[in-house]
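J.: mind folding the following:
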Amino acid sequence: MLQIETPAEPRPAETDRAAAFQQVATMFVKYVQIFRKLEQCYDQIVHPQKRRLLRVVLDGCMGRILELKHEMISMDASEYHYFDDILADLKLTPNDLEIPIPTYFVLEKAQVIEKRERLLGQILARMSLDQDKPDQNAQMSMDDAIRIIQSHERARQGRLRAKQMKEIRVNEQRARQRATIGEPQMDKNLAATIIQKYWRRYVVRRDTKKFRDEEYMFLGMAMPNFPKDPLKKLLADVKGHEEERRKRQEKHEIAYQQALIATREKIRQTEGPDMKERLQDQIRQWFIECRNVTQKFPDFPDEDEGGSNKIFEKKDVEQVQEELEAKLESKGKGKGDKKGK
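T.: Now for the predicted structure:
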């Protein structure tokens, strides 16, 4: 891709729009493949330093994909493109063109998302409590309360009485049937028909469920659900290893940040005094050299000019003298203008 992006010799501009679109589309497909691999590497590498380097490359790859997408839109005047011939040449499938959401988008903002969901839950709970809260200003009189209690109690007693009467009627009807007809006996053919009906319904439901599961698995909408499926076990193991690596990433990141703080503090304690003394010696030497050249001490550089950083620029004595003379000339001109006024 680097050879295509930055050739040794500049290539002539492509005049044919179809050929130019084909080149840009091919680069887009290849960058998508690179992005998918980089995203997977960034998600599974546990070394903090390597992850930082990969993050820069990954962000650059995503930016380049967006640039190529805008170029294709401007060439084709459409946001939807067809890569059938390119996929056939590169021996890829349409699934390889899917741009997944980077995992770190969700993982790095997990705490923010969790806090936001918790806040929304608290707001909704408070709103529901406010809505369900009864109006304290409205007061019910004693007569109204007694009337409501009486109506509910009468309704309960009525339902209970109706249930008891229904049971009594059913029992009486069954007793009359036994007295007139005797114990009911079912015909063997009728019993066999009922059993066959329920069994056939069970078989049809079982076959329908099996056919639906097979169709879902064929379409890729469901994973095989066999009790001893090696693929399912393998996928579960891979997912478990990925989660374990993410946990190790967090531990290594914490250790890396702590090591940075400890190293910075150690350098400040051990080498800080020596560095401070060395810088002071350089500043003194700069003042002495300027005094030897101009016979007076120079002014300390202003903050706008860079402050003490300007002192440590690599300049020889002649360059310093020229700068001082230029300053003196500018000051002399300023005084002359004031006298003229």
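
J.: use CA for all of it now, contacts and neighbours both
T.: Fine.

J.: what's near enough to touch the nearest residue to residue 46 once chain neighbours are set aside?
T.: Counting by Cα to Cα, 6 or more residues apart in numbering, residue 46 lies nearest to residue 249, which is 4.7 Å off, once chain neighbours are set aside. Going by Cα atoms under 8 Å, 6 or more residues apart in numbering, residue 249 touches 45-48.

J.: and which of those is nearest to residue 58?
T.: Of all those, residue 58 sits closest to residue 45, with 13.4 Å by Cα to Cα.

J.: measure residue 285 to residue 31 for me?
T.: Using Cα to Cα, to the nearest Å, residue 285 is found at 55 Å from residue 31.

J.: same question, residue 15
T.: 24 Å.

J.: so for residue 285 and residue 31, which sits in the more crowded spot?
T.: Taking neighbours as other Cα atoms under 10 Å, residue 285 and residue 31 compare with residue 31 leading, 19 against 12.

J.: could you also give me the structure for this next sequence, so I can compare it with the first?
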Amino acid sequence: MSQRTYNQLWADAQLELSCLLAEELPAEPPRPEKDRVVFFQRLAMLFVRYTQIFRQLEKAYDLVVHPQKRRFIRSVLDSVMGRVLELKNEMVEKEFSEYHYMDDVLHDLKLIPADLEIPIPRYFHSERSKEVQQRKAMLTDILKMVEVTETPEVSGKAPVMAKEMSQEEAVKIIQVAERARQGRERAKFNMKNLNMNTVYRIKEPGADSAESAAVCIQKVWKGYVQRKRTKTAREEEMIFLGMYEAPRPAEMTAQAIEASTRVKQMEHEEAYQKATVDVMNQLRDVEGDDMSKSMKVQIQQWFTECRNATGTFPDYPDEEDGGSALIFAEKTPQQLLEEFAAKEEEEANTKAKGKEEKKEKGKSDKKKEDEEVGDTAVFHF
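T.: Coordinates of the predicted model:
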């Protein structure tokens, strides 16, 4: 299929996803459903529809070439996968079972049971191939590093020492090896003399020899052709009986097209990464100074406006709050000051509450001590 087909598949999935979000998040919240069967039917319907969207997005992401489109599809695809898992969890909690019967939902949507299968996304294998190869290489290196080169000692026992050999035993071993070598050399010499003394009679080339050669060649060729025909007939019979699957040229062509598409994906991704780096470097070299100067001017202007509005310079935003990003946000200085004031007030209330708790605790402890002192005084009188 062409890229236009996958773009249309992505557009259809986005449209269906928009409809589902409008149904799940209406303007007015619906009444809670008390009927368990109706509630499960609603969950099953959402589960099947989200599964279909997941299959469409996964197919589009696998074969779309454009790098920016693939990134956007990937974010939507991950969100849909998370929603499918949430719905499955809710169905298991409501039915107390991991197996559900949704024949009526399939009948209403005009689907088959195979449409309910959730395939493993193909990018799980394709995008993790490099990681798998790196792990294999790392494991191989580790095994080479820890490879044992010495003979391991038996636990709890002394290392086994080589058996000492006497001079007579060593002489016997050398003699046996030498006699075996002499026997091999003698056998080679005898075979050489036998071949030299053997006389072969070769027929002179003539009509009989040419005819016998032609017969031999014909016999070999006819045997080869007949074996090939027999193999073809056997395969046709197996295909007719349903034992073998017939080769489909269309499928082979589609596989070749998918392989070329994935090669294009890699090329476009590399070009996109390179272009991103080049653009960043160009912006940093050409417009970096101007951007830093304009940002400094904006920060100074923000501090000046805050001083004119409140009479004092505000504190610089903390890194946890966003730092200078708050200054460049689309907010007025008064709004930022109100947020800082609310935060400071909340911290002051927290501290005051902690102090009050400490005071109350101290009063209660002191009251207990006074009561104990009073009891002891009464006891002494």
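
J.: need the TM-score between these chains.
T.: The TM-score (TM-score structural alignment, normalised by the length of structure 1) is 0.62; 266 aligned residues with a Cα RMSD of 4.3 Å.

J.: the residue nearest to residue 46 of structure 1 in helix, strand or coil?
T.: Under DSSP: H, G, I helix; E, B strand; the rest coil, residue 249 of structure 1 falls in the helix class.

J.: and residue 377 of structure 2, how far from residue 365 of structure 2?
T.: Residue 377 of structure 2 is 19 Å from residue 365 of structure 2, by Cα to Cα.

J.: ditto for residue 177 of structure 2
T.: With Cα to Cα as the criterion, residue 177 of structure 2 and residue 365 of structure 2 are 101 Å apart.

J.: same question for residue 223 of structure 2.
T.: For residue 223 of structure 2, the distance to residue 365 of structure 2 - Cα to Cα - is 110 Å.

J.: same deal with residue 317 of structure 2?
T.: Residue 317 of structure 2 is 42 Å from residue 365 of structure 2, by Cα to Cα.

J.: for those two, indicate the residue with more neighbours.
T.: Higher neighbour count among residue 317 of structure 2 and residue 365: residue 317, with 15 against 11, using other Cα under 10 Å.

J.: give me the neighbour count for the residue nearest to the more buried one when sequence neighbours are not counted.
T.: Spatially, and ignoring its direct neighbours in sequence, residue 317 of structure 2 is nearest to residue 323 (4.9 Å; Cα to Cα, 6+ apart). For residue 323 of structure 2, the neighbour count with other Cα under 10 Å is 12.

J.: that older thread, quick one, which of the contacts of residue 249 of structure 1 are buried?
T.: Buried members of the contacts of residue 249 of structure 1, scored by 16 or more other Cα atoms under 10 Å, are 45-46, 48.

J.: the residue nearest to residue 317 of structure 2 and residue 307 of structure 2: what is the separation?
T.: When residue 323 of structure 2 is compared with residue 307 of structure 2 (using Cα to Cα), they lie 19 Å apart.

J.: what does residue 85 of structure 2 give?
T.: For residue 85 of structure 2, the distance to residue 307 of structure 2 - Cα to Cα - is 52 Å.

J.: now swap in residue 38 of structure 2 and tell me
T.: 61 Å.

J.: okay, these two: which has more neighbours?
T.: Neighbour count, other Cα under 10 Å: between residue 38 of structure 2 and residue 307, residue 307 has more, with 14 against 11.

J.: in space, what's closest to that one - neighbours in sequence excluded?
T.: Residue 307 of structure 2's closest residue in space is residue 313 (Cα to Cα, 6+ apart), at 4.9 Å.

J.: aligned partner of that neighbour in structure 1?
T.: Residue 313 of structure 2 maps onto residue 298 in structure 1 when the alignment is built from TM-score structural alignment.

J.: show the end-to-end separation of stretch 82-102 of structure 1, please.
T.: Stretch 82-102 of structure 1: ends 24 Å apart by Cα to Cα.

J.: flag every buried residue along that stretch.
T.: Neighbour count says stretch 82-102 of structure 1 has 87, 97, 102 buried, by 16+ other Cα under 10 Å.

J.: can you give me the helices for structure 2?
T.: 3-24, 36-63, 67-95, 103-109, 123-126, 129-145, 167-197, 207-241, 249-286, 288-310, 333-380 (DSSP state H).

J.: switch the ones you listed over to JSON lines; also include distance to residue 153 of structure 2.
T.: What follows is these, written out as JSON lines (distance: least, Cα to Cα, whole Å):
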{"stretch": "helix 3-24", "distance to residue 153 of structure 2": "64"}
{"stretch": "helix 36-63", "distance to residue 153 of structure 2": "55"}
{"stretch": "helix 67-95", "distance to residue 153 of structure 2": "54"}
{"stretch": "helix 103-109", "distance to residue 153 of structure 2": "66"}
{"stretch": "helix 123-126", "distance to residue 153 of structure 2": "43"}
{"stretch": "helix 129-145", "distance to residue 153 of structure 2": "19"}
{"stretch": "helix 167-197", "distance to residue 153 of structure 2": "28"}
{"stretch": "helix 207-241", "distance to residue 153 of structure 2": "59"}
{"stretch": "helix 249-286", "distance to residue 153 of structure 2": "52"}
{"stretch": "helix 288-310", "distance to residue 153 of structure 2": "66"}
{"stretch": "helix 333-380", "distance to residue 153 of structure 2": "66"}
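
J.: so which of the ones you listed is the most packed in?
T.: Among the helices of structure 2, ranked by average contacts under mean count of other Cα atoms under 10 Å, first place goes to helix 36-63 (a mean of 19).

J.: against structure 1, where does it fall?
T.: Under TM-score structural alignment, the match for helix 36-63 of structure 2 is residues 17-44.

J.: how big's the offset between the matching stretch and structure 2?
T.: Stretch 17-44 of structure 1, aligned to structure 2 and superposed, deviates on average by 1.3 Å (mean Cα distance after the TM-score superposition for structure 1).

J.: would you check how far apart the residue lying closest to residue 58 of structure 2 once chain neighbours are set aside and residue 27 of structure 2 are?
T.: Leaving aside its chain neighbours, residue 58 of structure 2 sits nearest to residue 121 (6.4 Å; criterion: Cα to Cα, 6+ apart). Going from residue 121 of structure 2 to residue 27 of structure 2 by Cα to Cα gives 34 Å.

J.: likewise for residue 366 of structure 2?
T.: From residue 366 of structure 2 across to residue 27 of structure 2, the span is 58 Å (Cα to Cα).

J.: same check, this time on residue 284 of structure 2
T.: Taken as Cα to Cα, the span from residue 284 of structure 2 to residue 27 of structure 2 is 46 Å.
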